[in-house]
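K.L.:
structural data only, the sequence is not supplied:
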């Protein structure tokens, strides 16, 4: 039975240990970089910029487009007027009628002259009438065929056109657009670097804050044990009549203060871990344990990192400087793009167009067309100096961007100097805090011994305990300050990874 209970207890303990995740600084950074939504959005912007670069390259290549259409109209296109159609279709009747009138008059004159008898003239007139009627009908048929041949039949029209265009010279617009796309891709990559460094900086601050609060919680627990031990000793001394009730009340007040400090440390640790979990992309209520929580010394004093800082290298490493350089380059290419709009442009065109009815073969009801090749040239002649004004405005914008980049460079130099001074100051504070801790330990030991020997009062011991508490707290603050100063300096140098 006892063995079963022991096994069950060990299993529960193993489950609790497994439930609590142990995280080091690198694992926190990795989770934050993997789950940070701003960083994910920056990566998507890089993908978008890469697609824009590919799209810009296609401007160098020929572009082919096709257009088709159908149109139904109430009337067709006519090459002849109504009077012309009537005259051509009745040409035989008109000509034969005129000839018959002339022949009848001539035969009547011959009959009057006695050359022909009236019967002969009538017989000849009837014969010419019959022949003229047939000739008129034949000519009318030919005229009507001619009118029908000139009919367009365009009430229903189909058309299709395939056109290819190849830029020959666009004033540098295509080159400028491609350069702008490449700069946009570089800006997206630099934005990822900037977001990465900001994320790592936030994680480092949250991580060392948790470590600091955890150490202060441990310190509060140690201080509570010390004051409880003093309270227990004072209570024994009160019973023996060596100490007064007032001494006991003073120590009791100090115990209450120590318990309140421990409660505040517990709450602060919980909130600090919730913030760290949120930055890592985990639920805020996740129980985590940091690898450096129980490390005796959070940091050691060192000046090598501050001495190795290179300001010139920082100018090349900082993503903010790279982004401003991208802005300068982008402004220059934008100026080139504006200038290209006011330069000559040459395009090579070619294609095929087909229609039904076929306008190239007497409006035949058949889809047919023609090939075409040409060159299109556009030359701006006069725009009242609009292009010159826009180019000058673009150059001014470029100069403004260059000034912003130079100003940021000066601020970066100043920031690096400030971080170097803060790191040196933090190292000095840590050295002094460690000496103060040694003195406070010795002071507390002497006060405790003196109190037990009856040489010192309760107030002397509490003062020594307070001094020891402050020295330990200052040491923790100094150690964390060194860590954060190192992180700030690396971020200022652009090497925070």
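P.N.:
Received the coordinates, thanks. As the structure is a prediction and not an experimental result, all values here were calculated from the model.
K.L.:
please make it C-alpha for all contacts and neighbour counts, starting now.
P.N.:
Noted.
K.L.:
okay, helices next: where are they in the stretch 101-250 of the chain?
P.N.:
118-149, 173-240, 245-280 (DSSP state H, counting those that start in this stretch).
K.L.:
looking at the ones you listed, which is closest to residue 111?
P.N.:
With C-alpha to C-alpha, the closest approach to residue 111 among the helices of the stretch 101-250 of the chain belongs to helix 118-149: 5.6 Å.
K.L.:
tell me what the closest one is packed against?
P.N.:
If you count contacts as 3 or more C-alpha pairs under 8 Å, 6 or more residues apart in numbering; DSSP states H and E, helix 118-149 packs onto helix 82-89, helix 91-113.
K.L.:
and the residue lying closest to residue 195 once chain neighbours are set aside, which of the three is it?
P.N.:
What sits nearest to residue 195 in space, not counting adjacent residues and going by C-alpha to C-alpha, 6 or more residues apart in numbering, is residue 39, at 6.0 Å. Assigned state for residue 39: helix (three-state reduction, DSSP: H, G, I helix; E, B strand; the rest coil).
K.L.:
start to end distance for stretch 304-317?
P.N.:
Using C-alpha to C-alpha, to the nearest Å, the end-to-end distance of stretch 304-317 comes out at 20 Å.
K.L.:
okay, now residue 275: neighbour count?
P.N.:
By the criterion of other C-alpha atoms under 10 Å, residue 275 has 20 neighbours.
K.L.:
A further structure is provided below for comparison with the first:
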């Protein structure tokens, strides 16, 4: 029997949803670990780092290997025509002079074709050549080094470095966004949990009144009209409780989504909606919006535009590069004989733009205009961020004041409820007034819970607006 009880207990335990005990720091950590947005931002940061390494490689020489292979089935044959060649004889100084035929007057003889006639001719026979490419190949290496590219390499590398900085700032911004979403879901869940408690207490109070009126009606001490009024209020209280419970379940599922656990997980939180502003929230160290990652991204964007201007200008400046290569060639045969050959070659390349019909000047001016646009955009965005900072600070102050006032109203409503109940029990208060006191007490409690949740969320938004949401 005990074995079956144990087995049944295990089956019931396995059927229950998993439970998580959480507090706000743990929720934040889980949300950051499971955030897809943060994962994308992390990949972007890694990509920017690799891009920087790619552009850094342009400062160093590039070493390449090369090879070529050729095979021709038939040799290429051709003939260099021969013929008679004039002869030359040296004079007393050793200088070669044409060996011309002279007449009796010691003048060169001119032939029928109008050319000088030589005393002797050398005969050159025809030369037959055969060029073969049987398994011809070339192997070697090339070293290339840019010397001056108009600043293009330096500007591109600086832009890549700025890209890394912007990716890191974007990562911080996404972290703040994820933390804000987590805080909103967390405090909303706690808000609904407390609303369920208040709705349950309100239902209990109304249910007690209905039981009292039912007994009084059965003994003829209360009218049916009063009982029906109380029963209507009980129905409203039950509906209010059901809405609060459904809202709590949805808030719990939303928090599960944010922290990356199964939506059916039962969450147990350690915190509560406490009163008062968190110490140090409104203490600003003077940095203001400059501590926000968005502000840093605006700064980097201006610097990026400046380097884009330099990069555009570099296309229209002189460019100088050098290269050296060493190769071994073999397999080329002449008349069936082949001999390998090693060769070294060095080259320098200089490109100087001369006239492009104003293309370079106009492109540079266009990029300069974009640079000025980014500066104006920064000024506008900074004003918006300063406005957001002030707005969130006022929201925190208003929420703190609302917490104090709603807490005071709750005490007054609770006292009013006790007085109304005592007066109703001795017949000095009408049922309508008593039920109205109950409703006011429940509303004051709900307002107090809403105010506390709003204060916690307002604190998060203010910390994000001042760049202090870590």
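P.N.:
Sure, I can see it. In this text the structure is predicted, and so the values were computed from the model without any measurement.
K.L.:
returning to what we had before: residue 192 is in contact with the residue nearest to residue 195 of structure 1, correct?
P.N.:
Yes - between residue 39 of structure 1 and residue 192 a contact is recorded at 6.4 Å, counting by C-alpha atoms under 8 Å.
K.L.:
hmm, back to that, Serialize the helices of the stretch 101-250 of structure 1 to JSON lines and add fields for distance to residue 35 of structure 1.
P.N.:
Shown next, in JSON lines, are the helices of the stretch 101-250 of structure 1 (distance: least, C-alpha to C-alpha, whole Å):
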{"stretch": "helix 118-149", "distance to residue 35 of structure 1": "78"}
{"stretch": "helix 173-240", "distance to residue 35 of structure 1": "10"}
{"stretch": "helix 245-280", "distance to residue 35 of structure 1": "7"}
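K.L.:
closest to residue 377 of structure 1 out of the ones you listed?
P.N.:
Nearest to residue 377 of structure 1, of all these, is helix 173-240, at 15.2 Å by C-alpha to C-alpha.
K.L.:
who are the packing partners of that closest one?
P.N.:
By 3+ C-alpha pairs under 8 Å, 6+ apart, helix 173-240 of structure 1 packs against helix 25-35, helix 37-57, helix 245-280, helix 319-340, helix 458-493.
K.L.:
wait, which of those helices is closest to residue 124 of structure 1?
P.N.:
Of all these, it is helix 319-340 that lies closest to residue 124 of structure 1, at 87.5 Å by C-alpha to C-alpha.
K.L.:
distance from the helix or strand just after that closest one to structure 2 after superposition?
P.N.:
On the C-terminal side of helix 319-340 of structure 1, the closest following helix or strand by DSSP states H and E is strand 345-356. Once fitted to structure 2, strand 345-356 of structure 1 is off its aligned match by 1.7 Å on average (mean C-alpha distance after the TM-score superposition for structure 1).
K.L.:
so strand 345-356 of structure 1 aligns onto which residues of structure 2?
P.N.:
Mapped onto structure 2 using TM-score structural alignment, strand 345-356 of structure 1 covers residues 319-330.
K.L.:
and that stretch, how far from the chain's centre?
P.N.:
How far stretch 319-330 of structure 2 lies from its chain's middle: 42 Å, per C-alpha atoms, centre = their mean, to the nearest Å.
K.L.:
returning to that earlier point: save the helices and strands packed on helix 173-240 of structure 1 as JSON lines, and put in distance to residue 138 of structure 1 too.
P.N.:
As requested, these are exported to JSON lines (distance: least, C-alpha to C-alpha, whole Å):
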{"stretch": "helix 25-35", "distance to residue 138 of structure 1": "94"}
{"stretch": "helix 37-57", "distance to residue 138 of structure 1": "68"}
{"stretch": "helix 245-280", "distance to residue 138 of structure 1": "100"}
{"stretch": "helix 319-340", "distance to residue 138 of structure 1": "69"}
{"stretch": "helix 458-493", "distance to residue 138 of structure 1": "104"}
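K.L.:
nearest to residue 17 of structure 1 among these would be which one?
P.N.:
With respect to residue 17 of structure 1, and counting by C-alpha to C-alpha, the nearest of these is helix 245-280 at 17.2 Å.
K.L.:
which other helices and strands contact that closest one?
P.N.:
Applying 3+ C-alpha pairs under 8 Å, 6+ apart, one finds that helix 245-280 of structure 1 contacts helix 25-35, helix 173-240, helix 458-493.
K.L.:
got the contact list for the shortest one?
P.N.:
Read it as helix 25-35 of structure 1. With C-alpha atoms under 8 Å, 6 or more residues apart in numbering as the contact definition, helix 25-35 of structure 1 has outside contacts at 39-40, 196, 199-200, 203-204, 207, 279-281, 290-291.
K.L.:
just put these in CSV and tack on distance to residue 398 of structure 1 and neighbour count.
P.N.:
Output for the contacts of helix 25-35 of structure 1, formatted as CSV (distance: C-alpha to C-alpha, whole Å; neighbours: other C-alpha atoms under 10 Å):
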residue, distance to residue 398 of structure 1, neighbour count
39, 29, 21
40, 31, 15
196, 28, 21
199, 31, 19
200, 32, 24
203, 36, 25
204, 37, 21
207, 42, 24
279, 38, 23
280, 40, 22
281, 40, 17
290, 49, 20
291, 50, 13
